[in-house]
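A.B. asks: Fold the following, please.
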Amino acid sequence: MRPTIIVVAVLTFCQAAVSARANDSRCAVPPYGMTVSSFKAFAQAFGGVVVPAKVLPALCNAKYGGTDRTGLYNLGFTDQDIDSKSMGDLAPQFMTALFNLADKTHQ
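C.D. replies: Predicted structure coming up:
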């Protein structure tokens, strides 16, 4: 059940970001606003759960491109969190927040 909840949450987040299309050029191609090493670490850690090429552009555009941040706010992130963290820090924290949400809804 947990992976299903994560997939639904990620898809919802990605759809909201896509619909608001204020794209930043850093978010169009890998490493999606991250360092190459951070991108590779994210892909290795979470690539079995999500498709980085779907999740990271949406997250990157929420950080840099001005797209809707509601999904991040709902996960407990603030504008200060989003703006002050690097993508290399924000992306795994985003995934952790999704896992925590899945755990809460599964109980």
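
A.B. asks: hey, let's count contacts and neighbours off CA atoms from now on
C.D. replies: Fine.

A.B. asks: what ranges do the helices span in this structure?
C.D. replies: Using DSSP state H, the helices of the chain run over residues 2-19, 36-46, 52-60, 70-74, 79-84, 87-106.

A.B. asks: okay if I get those as JSON lines plus mean neighbour count?
C.D. replies: Output for these, formatted as JSON lines (neighbours: other CA atoms under 10 Å):
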{"stretch": "helix 2-19", "mean neighbour count": "16"}
{"stretch": "helix 36-46", "mean neighbour count": "15"}
{"stretch": "helix 52-60", "mean neighbour count": "23"}
{"stretch": "helix 70-74", "mean neighbour count": "15"}
{"stretch": "helix 79-84", "mean neighbour count": "13"}
{"stretch": "helix 87-106", "mean neighbour count": "16"}
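
A.B. asks: one more to put side by side:
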Amino acid sequence: MRLRSFVAALILLATPSLALADQDSALAAARSRPGVLDASIDDRGNLWVVVKNANISWDQFANYMCDVVRPHKARVFIAHIVDVTSVGRGKKSSEWKQLAAASCAR
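C.D. replies: From the prediction side, this is the model:
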């Protein structure tokens, strides 16, 4: 009985690290895509993808980023595509120029 409790406790302790591993692999996959300069996932499940503004369909790109991170089982609810020129210099994410957003819930 004690062994079962011990094993159950170990599984519960390992769960947060597995979630972080999923998040790390999802970020690596997002960052490896052409045109992506940087990516991050906040604690609210927002995927922020920084790109250089170009003449493409950003709505489709946002949906594509959802497809990229979905197999990794990361906690991502919305993919935001952000212009690189608006990021940095102490600006908050609410001040960034958002090119598109897509819901990753399916």
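
A.B. asks: What does the superposition give as a TM-score?
C.D. replies: Here the TM-score for the pair of chains, by TM-score structural alignment, normalised by the length of structure 2, is 0.26; 44 aligned residues with a CA RMSD of 4.4 Å.

A.B. asks: just the helices in structure 2 please.
C.D. replies: Taking DSSP H, the helices of structure 2 run over residues 2-31, 58-69.

A.B. asks: Return the most buried member of the ones you listed.
C.D. replies: helix 58-69 (a mean of 19; mean count of other CA atoms under 10 Å).

A.B. asks: quick one, which of the helices of structure 2 is nearest to residue 99 of structure 2?
C.D. replies: Smallest distance to residue 99 of structure 2 across the helices of structure 2 (CA to CA): 6.3 Å, for helix 58-69.

A.B. asks: Show me what the closest one is in contact with.
C.D. replies: By CA atoms under 8 Å, 6 or more residues apart in numbering, the residues outside helix 58-69 of structure 2 that reach it are 26-27, 29-30, 76, 78-81, 99-104.

A.B. asks: if we go to 6 Å?
C.D. replies: Contacts with helix 58-69 of structure 2, where a contact means CA atoms under 6 Å, 6 or more residues apart in numbering, come from 26, 79, 100-102, 104.

A.B. asks: so residue 36 of structure 2 makes contact with residue 48?
C.D. replies: No: Residue 36 of structure 2 lies out of contact with residue 48 (CA atoms under 6 Å); the separation is 10.4 Å.
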